[in-house]
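Colleague: All I have is the shape, not the residue letters:
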């Protein structure tokens, strides 16, 4: 039971951090989520938004950060 509780607490902490990052990302001066290459489809009653380029940028940045952290930790 203790491992389940620890997992739930860690998951909640990660979700909290992600939520705060998303909250403050809206206030950044660059158009995060509205980059050229992101797909926007507007219909009569529907709107579809798929941030392709934003996902790629986030993936590259997170990969670089995690690689740097792993190199620092493994020294």
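Modeller: Alright, I've got the coordinates. This is a predicted model, so every value here is computed, not measured.
Colleague: can we go C-alpha only for contacts and neighbour counts from here?
Modeller: Noted.
Colleague: gap between the strand or helix carrying residue 8 and the chain center?
Modeller: According to DSSP states H and E, residue 8 maps onto helix 2-25. What separates the centre of helix 2-25 from the centre of its chain is 13 Å, taken as CA atoms, centre = their mean, to the nearest Å.
Colleague: Next secondary structure after that helix?
Modeller: Following helix 2-25 toward the C-terminus (DSSP H and E): strand 39-42.
Colleague: and here's the other structure:
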């Protein structure tokens, strides 16, 4: 049980560090992302960001499967 908690903690720390690094890249503000601002509501649909990340993950997994 303690090994699982340590691994989960390390994964969370790495995710936090990765999130800080990715803030410098324009992810989430790509052309094709939909942002609608109304009086008290903001709707955000990151369509192109999701597509880009999906294609990147697919390419990485395809490359790793060919090795």
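Modeller: Ah, there it is. Predicted, not measured: the structure shown is a model, and the values here were computed from it.
Colleague: Could you tell me the TM-score of the two chains?
Modeller: Superposed pair, TM-score by TM-score structural alignment, normalised by the length of the second structure: 0.75. Supporting alignment: 67 aligned residues with a CA RMSD of 1.8 Å.
Colleague: and the helix holding residue 8 of the first structure, what other elements does it pack with?
Modeller: For helix 2-25 of the first structure, there is no helix or strand it packs on, judged by 3 or more CA pairs under 8 Å, 6 or more residues apart in numbering; DSSP states H and E.
Colleague: Compute the first-to-last residue distance for stretch 18-29 of the second structure.
Modeller: End-to-end distance for stretch 18-29 of the second structure, by CA to CA, to the nearest Å: 18 Å.
Colleague: Residues in contact with that stretch: which ones?
Modeller: By CA atoms under 8 Å, 6 or more residues apart in numbering, the list of residues contacting stretch 18-29 of the second structure from outside reads 46, 49.
Colleague: residue in the second structure matching residue 25 of the first structure?
Modeller: Under the alignment (TM-score structural alignment), residue 25 of the first structure pairs with residue 22 in the second structure.
Colleague: Residue 44 of the second structure versus its match, what's the distance?
Modeller: Residue 22 of the second structure sits at a distance of 18 Å from residue 44 of the second structure (criterion: CA to CA).
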